[in-house]
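K.L.:
could you look at this predicted model? Sequence included:
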Amino acid sequence: MKRILAVLLALPLVFISCEGDQGPPGENGQDAFIGLTYDFFIDLNEQNNFSYTLPFGEEGIEVYESDAVLVYHSSEFYEDPEGDINVWKLLPQSVYFTNGDILEYNYDHTFEEVRIFLDGNIADLGTLDTGYTHDQLFRVVVAPSDFIAESKVDVSDYQAVVRELKSYNPDHQ
């Protein structure tokens, strides 16, 4: 009887300590590196109150509350034989006019959307030249906040952000 009791007590320990074949690798969840860029042209005019909202979910963009959302504006480019090279500037960006007016391209965001808007001290934004409001090119960059903190990248320098994103691997830090 003592042997049966000893076997019954030892049996659960055998099953608890057993290992089977390793299953397929799973995703690391939020610890995995997910970074993306999204480019788009928009008009900022009276019809949309000089504001544009990009809902991430509708565009298939997954953003976590802990992600950093950066928005860049390109209002100029360099001509190159292989294709134009856009100049990207981190928002907010201010335009100063000789009469003292200030126009500002700015943004705010949640993990559900980003809103780009015009601001400044101009009494009537509708009087702006269309070069400041129509066919404006923006780029949204979503990156884990850990990337921004660990890399200490200058986020105002778009090319530096791209270089760091390409080399960033949170599993090998």
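P.N.:
Now that the structure is in, tell me what you want to look at.
K.L.:
can we go C-alpha only for contacts and neighbour counts from here?
P.N.:
OK.
K.L.:
max-length strand in this protein?
P.N.:
strand 67-78 (DSSP state E).
K.L.:
would you confirm that residue 67 contacts residue 148?
P.N.:
No - the pair residue 67 / residue 148 is not scored as a contact, 9.4 Å apart, by C-alpha atoms under 8 Å.
K.L.:
wait, what's in contact with the residue positioned nearest the centre of the chain?
P.N.:
Closest residue to the average C-alpha location of the chain: residue 142 at 1.1 Å, with C-alpha atoms, centre = their mean. Under the criterion of C-alpha atoms under 8 Å, 6 or more residues apart in numbering, the neighbours of residue 142 are 35, 36, 37, 63, 67, 68, 69, 70.
K.L.:
if you rank those residues by neighbours, which is first?
P.N.:
Neighbour count (other C-alpha atoms under 10 Å) singles out residue 69 as the most crowded of these, with 23 neighbours.
K.L.:
how far off centre is the top helix by length along the chain?
P.N.:
If you go by DSSP state H, the chain has its longest helix at helix 2-16. Centroid separation between helix 2-16 and its chain, computed with C-alpha atoms, centre = their mean, to the nearest Å, is 55 Å.
K.L.:
put this next to the previous one:
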Amino acid sequence: MKRMAMLFALIVSGIIFSNCEGPEGPPGPTVYPYVTDIKLNFDGDLNANIASQLVKHDVKLYLGDVVLIFVMEDTDNKGNPIWSPLPQRYFVYDNATQQDEELEYIYNYGVNDFEIIARATAPLGIFNGNGSHPGFLKNMIFRIIYVPGADPVQKFNSTNSGNSEIHPLSYDEVVAKYNLQNISVVKKY
């Protein structure tokens, strides 16, 4: 009889606990990795030395997640894009000042959006393109890569000094590290 009572108690407790529900947990994580391309223009005020674009994230970003941004520099002889990580600098010779002027693209991000900033040592109009250079302000294509909160910086041992130095990953290194070879890119242009 004791065995029957224990078996009955076990069955009843199993039924009771299987129907219990607790409070709903946090929302599920963003599906990573997520990769998107956007095309931006920074030629609104060519007399200014700085311009920026604020862009809302396409995905839910959580604290600790990482946003990596690359700019398309050119294409190779097969038409494949060549990506450079931000920050990225461009130099243009200014005839008026008789010196090279610098344009740098940088970025920052938070949980809601990211901002790409073009800042220059001279008015942006110098970087708008002319016969000597194609321009670095219009139709700039940026690739945004969202990855879980892993550190996007690798340390490399310097062969000269034996010290380690911080080096941002190249686009190809990011693709290999986060297994992005077969990820479809969401085009926003």
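P.N.:
Yep, it's here. Fair warning: this is a prediction, and the values are worked out from it, not measured in the lab.
K.L.:
TM-score of the superposed pair?
P.N.:
The TM-score (TM-score structural alignment, normalised by the length of the first structure) is 0.68; 148 aligned residues with a C-alpha RMSD of 3.6 Å.
K.L.:
of the contacts of residue 142 of the first structure, which stay in contact in the second structure?
P.N.:
Mapping these onto the second structure (both residues aligned by TM-score structural alignment, their matches' C-alpha atoms under 8 Å) leaves 35, 36, 37, 67, 68, 69, 70 still in contact.
K.L.:
out of those, which one sits closest to residue 154 of the first structure?
P.N.:
residue 70 (11.7 Å; C-alpha to C-alpha).
K.L.:
which residues does that closest one contact?
P.N.:
Residue 70 of the first structure touches 90, 91, 140, 141, 142, 155, counting by C-alpha under 8 Å, 6+ apart.
K.L.:
that one -> the second structure?
P.N.:
Per TM-score structural alignment, the equivalent position to residue 70 of the first structure in the second structure is residue 68.
K.L.:
next one: residue 88 of the first structure
P.N.:
Checking TM-score structural alignment: residue 88 of the first structure goes with residue 83.
K.L.:
what helices or strands is the very next helix or strand once past the longest strand of the first structure leaning on?
P.N.:
Next along the chain after strand 67-78 of the first structure, taking DSSP states H and E as the criterion, comes strand 85-90. Counting contacts by 3 or more C-alpha pairs under 8 Å, 6 or more residues apart in numbering; DSSP states H and E, strand 85-90 of the first structure packs against strand 67-78, helix 158-167.
K.L.:
run through who's touching stretch 85-94 of the second structure.
P.N.:
68-71, 99-107, 126-127, 133, 136, 168-171.
K.L.:
hang on, the earlier thing: for the contacts of residue 142 of the first structure, please prepare CSV with the additional fields distance to residue 167 of the first structure.
P.N.:
Output for the contacts of residue 142 of the first structure, formatted as CSV (distance: C-alpha to C-alpha, whole Å):
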residue, distance to residue 167 of the first structure
35, 12
36, 14
37, 16
63, 21
67, 18
68, 17
69, 19
70, 18
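K.L.:
tell me the one of those nearest residue 118 of the first structure?
P.N.:
residue 70 (16.4 Å).
K.L.:
and the closest one, how far is that from residue 100 of the first structure?
P.N.:
For residue 70 of the first structure, the distance to residue 100 of the first structure equals 28 Å [C-alpha to C-alpha, to the nearest Å].
K.L.:
before we move on, what about residue 164 of the first structure?
P.N.:
Residue 164 of the first structure is 38 Å from residue 100 of the first structure, where distance means C-alpha to C-alpha.
K.L.:
same thing with residue 71 of the first structure?
P.N.:
On the measure of C-alpha to C-alpha, residue 71 of the first structure and residue 100 of the first structure end up 26 Å apart.
K.L.:
okay, those two: which has more neighbours?
P.N.:
Each of residue 71 of the first structure and residue 100 has its neighbours counted (other C-alpha under 10 Å); residue 71 has more, 27 against 9.
K.L.:
my guess is that one contacts residue 108, does it?
P.N.:
No - the criterion here is C-alpha under 8 Å, and residue 71 of the first structure misses it with residue 108 at 9.2 Å.
K.L.:
appreciated, that's everything.
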